[in-house]
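Asks: Mind looking at a prediction? Sequence and model below.
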Amino acid sequence: MTNDSTPPPPPPTSDDKLIPFSITNKVPIKLNLEKHNYTSWSSFFIIHLGSIGLKSHVEKSASSSTPDPEWCKHDDLIKMWILGSLCDSLQEQVVSTPGNAKDLWDHLEKLFHDNKDARAINFDNELRSIKIGSMSINEYCTKIKSMADRLKNLGSSVSEKNLVIYAVNGLDSRFATIVKIIRHSEPLPTFETARNTLLLEESTLLEAVTNSSTFNSSSSSPTVLVSTKTEHKGTTSSNFNKPQSLCNHFNKGQCKFGDRCRFIHDH
C-alpha cells in the first residue's frame, strides 16, 4: 500500500487576501457628497483595511520617499478600492488626485468638510423644526436619525436628549398622551427607547381604529333589519287594530251567517 506523501497546501499569504474583489462586498456604502455619508463610509473602510492589516495606508504618510514595491502594490490596490466605492460624480472629481492612497483619502475628507459650519447650521435648523406630517413613526424617527448622522459627519453631534426633544416636539395630536409621559420622564429616555415607545403607541392607535371600523360595519346591518322589521310589525299591527263596525243585520237577528256574524260583510 502506497503512502500518500503529498505535502499539505501552504497557508494563505497576505497577498492571497488581496486578490482584487468588488469593494461593495466589504464597504456597502457609495460615498456621496449630497448624502453627507463620509463618516459611515470611512468607518466601513477603516474596518475593512484593519481586517487585512493595511489601515496604516490611510492613516499615515509613507515612511520613505522611495517605498518598497510591495508597499506600492498594496497602496495602489487601496486607491482602486477607494475609487470603486465612490458615486460616479465624485469618482470623476477625484480620480486624477496625485499621490498615494493617503493623499486621495485626505482629499475626500477635505471635500466633505468644506463649508461644514454653514451646512451644519442648515441641518440643525431643519432638525429642530421637523414635523411628522404623513410619515409613519418608523419613517419619522429614521429621518431624524439620518439628519443627526449628517450633523455628526459635519462635526456637530446631537445629544440623545435633544434627539428625543426634537422627536416629541414634531408629533401631532394623535400622540398627545404619550408625549406628556415622555416629557415628564426623569431622566428622558434614550432616542431608541422613545422610538420603541412611539412605535407601540402607533400600533395601539391603528388597532383601535381598525376595531372601531369593524364594529361600525358589523353593527349597521342589524340596525337596518330591526328598523325594517319594526316598520313591518307596525303596519300589521295597524291593520289588525283597525276598528270595524258591527253588522246591522246581525243586530236585527236577520244575518244569514247567524251567530258567526260579527262584522259587516257581503251578503
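Replies: Structure received. Note that the structure is a prediction, hence the values are computed from the model and not measured.
Asks: Only C-alpha atoms from now on, for both contacts and neighbour counts.
Replies: Noted.
Asks: residues in contact with stretch 200-209?
Replies: Residues from elsewhere that reach stretch 200-209, judged by Cα atoms under 8 Å, 6 or more residues apart in numbering: 137, 175, 178.
Asks: Any buried residues in it, and which?
Replies: Going by neighbour count (16 or more other Cα atoms under 10 Å), the buried part of stretch 200-209 is 201-202.
Asks: How far off centre is that stretch?
Replies: How far stretch 200-209 lies from its chain's middle: 17 Å, per Cα atoms, centre = their mean, to the nearest Å.
Asks: do the same with stretch 121-135
Replies: 16 Å.
Asks: can you give me the end-to-end distance of that stretch?
Replies: 24 Å (Cα to Cα, to the nearest Å).
Asks: Let's see if you can find the most crowded of the contacts of stretch 200-209.
Replies: The most neighbours of any of those, using other Cα atoms under 10 Å, belong to residue 137, which has 20 neighbours.
Asks: Can you get me a residue count around the closest residue to it other than its chain neighbours?
Replies: Among residues not flanking residue 137 along the chain, residue 199 sits closest, at 6.1 Å (Cα to Cα, 6 or more residues apart in numbering). Neighbours of residue 199 under the rule other Cα under 10 Å: 16.
Asks: Thought residue 138 was touching residue 199, still the case?
Replies: Yes. Residue 199 lies in contact with residue 138 (Cα atoms under 8 Å); the separation is 7.1 Å.
Asks: before we move on, back to that, helix or strand for the residue nearest to residue 137, which one?
Replies: For residue 199, the host element (DSSP states H and E) is helix 191-240.
Asks: now residue 78
Replies: Using DSSP H and E, the element containing residue 78 is helix 69-84.
Asks: In contact with residue 133, which residues are there?
Replies: Residue 133 touches residue 172, counting by Cα under 8 Å, 6+ apart.
Asks: Kindly recompute the last result at 10 Å.
Replies: 140, 170-172 (Cα atoms under 10 Å, 6 or more residues apart in numbering).
Asks: second one coming, line it up with the first:
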Amino acid sequence: MTNSNTPPPPPALTLVEKLYAVHNINSLVPEKLDLQESNYSTWSYFFKGHCSNFNVLNHIDGSTSTSDPPTDEWITADSIVKSWIFLTLSPTLRKRMISTNPASAKAAWDTIETIFQENKRTRTVALKGELRVIQMGDDTPDAYFSKIDSIITLLTDLGSTMDDDDIVTYAINGLSEKYESLAQIIAHKDPFPDLATVRTMVTTEEMRLRSKQPILSTSTTSSSPQVLLATYPTRFKTTRTNRERRCP
C-alpha cells in the first residue's frame, strides 16, 4: 500500500536548466584554445566530450537539424553552447571571434576550425624547420629532449607527423660536441633506436662524464704557494736583520 504522505519526486530538470547549472565551463574544458599553442585537437576533444555529456553535441557537429522554426528551448541551448565556446578561447582569439559575430554555436565552431586549418600549414612548416636545425647548446639532456618532445606534441596537435628515424637523426645532429663519440655510436646502431632510447643513452653519458671530472685537493690549491711566497721574504729579512745586530 502506497503511503499518501510520501512527497512526489521532484520534476526532472529540463535541458536548458541543466545547461544553466554549469557555472564554470573552464573546469570542464580545462584547455584554453590558443593559436600560439596550436592546441585545437586537445581543446576540441574536451569540448566535444562535455557537449556529449549534456546531449548538445548536435549544436556544433550538425548531426541533427533544428526544427523549423526552432523551438525556444533549442535557441536558448544553442546560445549557451556558443557562450561556452567563447569562454574557452584565449583573449586574443576571443576578440577575433567577437568581430566575426557568429549567429549560432555551429557557425562559431566552423569559424574556429577554419582559422586553425589556415594557420595549420604555416605552423607545421615552421615547427618542422625548427626541429631540423635544433641545437643542444648548453642545455641539459633533460631540457634538450623536452624541447624536442614539445615540438613533436605541437605537430601532433596540428595533425602532422614525422618519421621516427628523421626525428632521432635531428636529435643526434643537434647534440653538443662532448657527445660526438656517442652520436657516432647511435648513428650506426642497427636497428636504429627510438627517441626514448637515445634520451636514456645521452643522460647516462652525461652522468658518466660528470663522474670523471677531477676533484682538486686542498693541498694543491693556488692559495698554498701564495702563503709560502708571502712568508719567505719576511723570514729572510728577519734573519738578516738579527745577524746585522750581532755584528760588532
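Replies: Now that the structure is in, tell me what you want to look at. None of these values were measured; they are calculated from a predicted model.
Asks: tell me the contacts of the aligned partner of the residue nearest to residue 137 of structure 1 in structure 2?
Replies: Here residue 199 of structure 1 is matched to residue 203 in structure 2, going by TM-score structural alignment. By Cα under 10 Å, 6+ apart, the residues touching residue 203 of structure 2 are 140-142, 145, 197.
Asks: Residue 31 of structure 1 against residue 43, yeah?
Replies: No. Using Cα atoms under 10 Å, residue 31 of structure 1 is not in contact with residue 43, being 11.5 Å away.
Asks: I'd like to know which of the contacts of residue 133 of structure 1 are buried.
Replies: 140, 171.
Asks: what ranges do the helices span in the stretch 1-150 of structure 1?
Replies: For the stretch 1-150 of structure 1, applying DSSP state H, counting those that start in this stretch gives helices covering 38-51, 56-59, 69-84, 88-94, 101-113, 116-128, 137-153.
Asks: can you redo the ones you listed as a markdown table with distance to residue 160 of structure 1?
Replies: Listed next are the helices of the stretch 1-150 of structure 1 as a markdown table, based on distance: least, Cα to Cα, whole Å:
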| stretch | distance to residue 160 of structure 1 |
| --- | --- |
| helix 38-51 | 18 |
| helix 56-59 | 30 |
| helix 69-84 | 32 |
| helix 88-94 | 32 |
| helix 101-113 | 23 |
| helix 116-128 | 13 |
| helix 137-153 | 10 |
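Asks: Which among those is found nearest to residue 213 of structure 1?
Replies: Set against residue 213 of structure 1 and scored by Cα to Cα, these come closest in helix 137-153, at 22.0 Å.
Asks: for the next helix or strand after the closest one, packing partners?
Replies: Sequence order places helix 160-169 as the next helix or strand after helix 137-153 of structure 1, per DSSP H and E. Judged by 3 or more Cα pairs under 10 Å, 6 or more residues apart in numbering; DSSP states H and E, the packing partners of helix 160-169 of structure 1 are helix 116-128, helix 137-153, helix 176-183, helix 191-240.
Asks: Please convert these to JSON lines, extending it with distance to residue 23 of structure 1.
Replies: Shown next, in JSON lines, are those (distance: least, Cα to Cα, whole Å):
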{"stretch": "helix 116-128", "distance to residue 23 of structure 1": "28"}
{"stretch": "helix 137-153", "distance to residue 23 of structure 1": "22"}
{"stretch": "helix 176-183", "distance to residue 23 of structure 1": "43"}
{"stretch": "helix 191-240", "distance to residue 23 of structure 1": "31"}
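Asks: out of the ones you listed, deepest packed?
Replies: Counting by mean count of other Cα atoms under 10 Å, helix 137-153 has the highest mean neighbour count of those, with a mean of 19.
Asks: how big is the offset of it relative to structure 2?
Replies: Mean deviation of helix 137-153 of structure 1 relative to structure 2 after superposition (mean Cα distance after the TM-score superposition for structure 1): 2.6 Å.
Asks: which other helices and strands contact that helix?
Replies: So helix 137-153 of structure 1, by 3+ Cα pairs under 10 Å, 6+ apart, packs with helix 38-51, helix 116-128, helix 160-169, helix 191-240.
Asks: The second one vs structure 2, average offset?
Replies: What it means is helix 116-128 of structure 1. Mean deviation for helix 116-128 of structure 1: 2.5 Å (mean Cα distance after the TM-score superposition for structure 1).
Asks: Need the residues that contact that helix.
Replies: Under Cα under 10 Å, 6+ apart, the answer for helix 116-128 of structure 1 is 110, 113, 143-148, 150-158, 162-163, 165-167, 169-170.
Asks: what number of residues lie near the residue opposite residue 49 of structure 2 in structure 1 once aligned?
Replies: Matched to structure 1 by TM-score structural alignment, residue 49 of structure 2 sits across from residue 47. Look at residue 47 of structure 1: counted by other Cα under 10 Å, it has 15 neighbours.
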